[in-house]
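> how would this look folded up:
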Amino acid sequence: MTIRLDQLRRCTVAVDLGAARTRVHLKQAGLVVDEPSVVAVNTYSGALMAVGSVAERMTGRTPAHIRVIRPVTGGMVVDIDMAQRMLRAMVGGKLRRAWRRRPMLRAAVCVPYDADPLARRAAVETLAGVGARRVELVDAPTSAGIGGGLPVQRAEATMILVCGATTTQVAVLSLGAIVSATTVPLGGETISNALVQHLRNEHELILPSQAVRPLHIALASAAGSSTTGAEVHGRDVVTGLARTVVVDPAEVRSAIQAPLTGLLDAVRTVLHRCPPDLVADLVDSGMTLTGGAALLPGLDTSMRQHTGMSVHIAEEPAVCAVKGLAAMLDGAVRPLSLTGRR
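Below is the predicted model:
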């Protein structure tokens, strides 16, 4: 169902619930929350131990009675209760002051363009549980395009990739609406998992979750044809002892070829569904990468080499979605055709 932009102008809070990070923008206050979407819970008492960056550092280090939970996956809330508790802990008194001033608080939240009714309802219930009396839903590619400064309201094609932690949304927009789009279960975590699995299979080394960063840097080296290897530390599969391995950049590039191929197939699928006139527009404008995974070293170069299109990374790509919502809340955008409402 289509909503009008004037309804978004009545909202006070803009929320981007991502699998990696949760961001909350408060009108006239700016970005008040930018934390990992992670909570740590005591399984004996049910008490919340930590949220955000503190909880994320606990991953892989907790005793049996503490459980680290990610209540959001692929931009969709999978655990409403934990998502509500996470938001309450993150916003603290920042929103309570807004609630006292405006009891009928309205909120806008990003959802994947192809989210089913249950996923949309989960997003609404999550925001309602922290005090919102009305929740407006906006497609993530549309809000990310606006936040990235793209001319999505014009009668010309704009191609955007919202690269998240677990999924990537590929969309072509024109006149403020999505013309063709698809979602693939590939993201920053998918590439990291592919690298971890490669090290386990080829080098018999188990990497901790925080040890993938040197391999990400090696991806940029691979794109630049550098011969400098990446040194990673992990645990030997056989002996269980700590061991160090030097990985060649070309080997790293080969390890991510499978997920990258899936992303390229998604781009081709979206282009095949587009009218020829819009595809012709993309010859000049190319595609724009947004989302936290857009900053993965070498991703833009690989996409450019395999598609032949110009590839741009939006300014501050990780916060494009919430910036787009904030622009709509502030009335800085001309009327657009957006997604459904509560």
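
> CA only for contacts and neighbour counts going forward, please
OK.

> following the helix or strand in which L31 is found, which helix or strand shows up next?
Secondary structure assigned from DSSP states H and E places L31 in strand 30-36. Counting by DSSP H and E, the next helix or strand C-terminal to strand 30-36 is strand 39-42.

> how far does that following strand sit from the chain's center?
Distance, stretch centre to chain centre, for strand 39-42: 22 Å (CA atoms, centre = their mean, to the nearest Å).

> Give me the contacts around the helix or strand following that strand.
Note on strand 39-42: by DSSP H and E, the next helix or strand toward the C-terminus is strand 48-51. By CA atoms under 8 Å, 6 or more residues apart in numbering, the residues outside strand 48-51 that reach it are P36, S37, V38, V39, A40, V41, N42, A55, M86, A89, M90.

> Apply 10 Å and report the result again.
Strand 48-51 is contacted by residues 35-42, 55-58, 66-69, 82, 85-87, 89-90 when judged by CA atoms under 10 Å, 6 or more residues apart in numbering.

> If you count neighbours, what's buried in the strand holding L31?
Across strand 30-36, burial judged by 16 or more other CA atoms under 10 Å covers L31, V33, D34, E35, P36.

> what are the ranges of the strands in the stretch 51-200 of the chain?
Ranges of strands within the stretch 51-200 of the chain are 66-69, 72-73, 76-77, 106-111, 134-139, 158-163, 168-174, 177-184, based on DSSP state E, counting those that start in this stretch.

> Of all these, which one is nearest G46?
strand 66-69 (9.5 Å; CA to CA).

> just checking, what packs against that closest one?
The contact analysis (3 or more CA pairs under 10 Å, 6 or more residues apart in numbering; DSSP states H and E) places strand 66-69 against strand 39-42, strand 48-51, helix 52-57.

> Please identify the deepest-packed of the ones you listed.
Per residue and on average, the most neighbours among the helices and strands packed on strand 66-69 fall to strand 39-42, with a mean of 22 (mean count of other CA atoms under 10 Å).

> And the helices in this protein?
Using DSSP state H, the helices of the chain run over residues 5-9, 52-57, 80-91, 93-101, 117-128, 140-147, 188-203, 213-223, 249-255, 257-273, 276-285, 299-307, 320-329.

> Those into JSON lines, with extra columns for distance to V170?
Converted to JSON lines, the helices of the chain look like this (distance: least, CA to CA, whole Å):
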{"stretch": "helix 5-9", "distance to V170": "24"}
{"stretch": "helix 52-57", "distance to V170": "28"}
{"stretch": "helix 80-91", "distance to V170": "26"}
{"stretch": "helix 93-101", "distance to V170": "33"}
{"stretch": "helix 117-128", "distance to V170": "19"}
{"stretch": "helix 140-147", "distance to V170": "8"}
{"stretch": "helix 188-203", "distance to V170": "15"}
{"stretch": "helix 213-223", "distance to V170": "22"}
{"stretch": "helix 249-255", "distance to V170": "22"}
{"stretch": "helix 257-273", "distance to V170": "7"}
{"stretch": "helix 276-285", "distance to V170": "14"}
{"stretch": "helix 299-307", "distance to V170": "13"}
{"stretch": "helix 320-329", "distance to V170": "14"}
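
> Could you also give me the structure for this next sequence, so I can compare it with the first?
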Amino acid sequence: MAQHSYGIDLGTSNFKIFGLTNKKIINEKNVIAKKNKDEVFQFGDLAFEMYEKAPENIEVSFPVKFGVIADIKNMDILFERFFKKLNGKGITGSSNFCIAVPTDITEVEKRAFYDMIAESRVKAKHISVVEKPIADAVGVGIDVESPRGNLIVNIGADTTEISVISLGGIVLSKLIKTGGSKLDDTICSIVRKKYNLVIGRRTAEQIKINLADAINASSSSYVAFGRNIVTGLPASKEISSELVFEAIQECLHSIIDSIKVILERTPPELAADIINTGVYLTGGSSLIQNIGQLITNETGLKINLDDEPEETVIRGIAEILSNNKLSELMYVPREKQYN
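Predicted structure coming up:
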């Protein structure tokens, strides 16, 4: 693969880009802040710092929703900015790109990922896509070309993708609209209901990071700041891990129910392999404490959790770009067809 090659993983929460030349990965928030509607004020982590704090003339937005591109214009700008940041200079000469796409989306939605690069100011010589579960599997060290079946569960910000892979392809895949962001929403809702306290999404995320436990094994608390609904004044409240457990239970069990559905549809020989290999848990939200134990309790399968589960997809793309033997995993999506 040519040296000027780049891998991209567009997550709802984070934008990840890898450069083959410098072997560098940038992993920042997939957020853009625009001033007076058209002036780019900030992007990435710095833009996320402004989320829920910006004045009226600054709009902070997330261009990717539920795993697909919802705002192509802002996504183009973000792509160009991150590409420039990775290279440390302006737009370079022709380059090759490989971008990860979810499996369980339409061909039109897949094509949007391709078109984002093709129609940008970055000169692309060749653009290919790779199915996200395949890149995920390569990233955790699975031999994807083998006939052995593997179950990958990627719990992201807006979605959870559950896939069975074998022989370099995807046997089954299911994308559900449940992830870390939904857990944040349920925490906001329960804190409001119980304490009459309105908290922001970023505060809810911090509560989740500090207190969320899938089996309620720990007993701790976190002081949250917000606005009291009754008085309208700023207020604080100590939030217990038990309350957070109550909030997230339903979402976690919907993920487990979807895992069971995939397992029920898995061919017997591949199911036998999965018993031996277990479940590969990836995605940023898989860092919730004891979520692996909960899945083991419900399915009887062992859990394989990566040290950096939020970067397994981009590491997989990096390996695919670096290893010519894996180049067949990439393909060009079909052209748009009109009747």
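
> Give me the mean deviation of the strand holding L31 of the first structure from the second structure.
Between strand 30-36 of the first structure and the corresponding residues of the second structure, superposition yields a mean separation of 2.0 Å, by mean CA distance after the TM-score superposition for the first structure.

> on that earlier part again, tell me which of the strands of the stretch 51-200 of the first structure lies nearest to E316 of the first structure.
Closest among the strands of the stretch 51-200 of the first structure, once you apply CA to CA, is strand 158-163, at 12.6 Å.

> Taking strand 168-174 as reference, get the angle to the closest one.
Strand 158-163 of the first structure runs at 160 degrees relative to strand 168-174, counting by axes from the mean of the first three to the mean of the last three CA atoms, to 10 degrees.

> equivalent range in the second structure for strand 158-163 of the first structure?
On the second structure, the counterpart of strand 158-163 of the first structure by TM-score structural alignment is residues 150-155.

> Might you calculate how far that stretch sits from the centre of the chain?
12 Å.

> ditto for stretch 35-55 of the first structure
21 Å.

> before we move on, the earlier item: nearest approach to T167 of the first structure belongs to which of the helices of the first structure?
Judging these by CA to CA, what sits closest to T167 of the first structure is helix 188-203, at 8.2 Å.

> Return the residue of the second structure aligned against V15 of the first structure.
Using TM-score structural alignment, V15 of the first structure pairs with I8 in the second structure.

> how close does that match sit to L326 of the second structure?
Remark: distance between I8 of the second structure and L326 of the second structure (CA to CA, to the nearest Å) = 16 Å.

> higher neighbour count, those two?
Higher neighbour count among I8 of the second structure and L326: I8, with 25 against 16, using other CA atoms under 10 Å.

> so that one touches I99, yeah?
Yes. The criterion here is CA atoms under 10 Å, and I8 of the second structure meets it with I99 at 4.7 Å.

> ok, back up a step: which one, of the helices of the first structure, ends up nearest to A181 of the first structure?
Nearest of the helices of the first structure to A181 of the first structure, taken as CA to CA: helix 257-273 at 5.6 Å.

> which residues of the second structure does the closest one align to?
With TM-score structural alignment as the criterion, helix 257-273 of the first structure aligns to 249-265.

> and the matching stretch, which residues are buried?
Under 16+ other CA under 10 Å, the buried positions of stretch 249-265 of the second structure are Q249, C251, L252, I255, I256, S258, I259, I262, L263.

> again with stretch 215-224 of the second structure
N216, S221, A224.

> related to what we said a few turns ago, A321 of the first structure is nearest to which of the strands of the stretch 51-200 of the first structure?
strand 106-111 (7.2 Å).

> Can you list the helices and strands that the closest one packs against?
helix 5-9, strand 13-17, strand 21-26, strand 76-77, helix 117-128, strand 134-139, helix 140-147, helix 320-329.

> got the angle between the longest one and helix 80-91?
In other words, helix 117-128 of the first structure. Here helix 117-128 of the first structure points in a direction 40 degrees away from that of helix 80-91 (the same axes, to 10 degrees).

> Now do the shared contacts for I8 and I99 of the second structure.
Contacts common to I8 of the second structure and I99, judged by CA under 10 Å, 6+ apart, are I17, F113, V129, I314, I317.

> on that earlier part again, what's the closest of the helices and strands packed on strand 66-69 of the first structure to R342 of the first structure?
strand 39-42 (26.8 Å).

> whereabouts in the second structure does the closest one align?
So strand 39-42 of the first structure sits over residues 32-35 in the second structure, by TM-score structural alignment.

> Contacts for the matching stretch next, please.
For stretch 32-35 of the second structure, contacts defined as CA under 10 Å, 6+ apart pick out 39-51, 54-63, 74-75, 77-78.

> tell me which of the buried residues of stretch 215-224 of the second structure is nearest to P234 of the second structure?
Nearest member of these to P234 of the second structure, counting by CA to CA, is A224, at 10.9 Å.

> right, and that closest one touches K208 too?
No. Using CA under 10 Å, A224 of the second structure is not in contact with K208; the gap is 11.3 Å.

> Check the burial of R201 of the second structure by counting its neighbours.
By other CA under 10 Å, 16 other residues sit near R201 of the second structure.

> That one pairs with which position in the first structure?
So R201 of the second structure corresponds to S209, using TM-score structural alignment.
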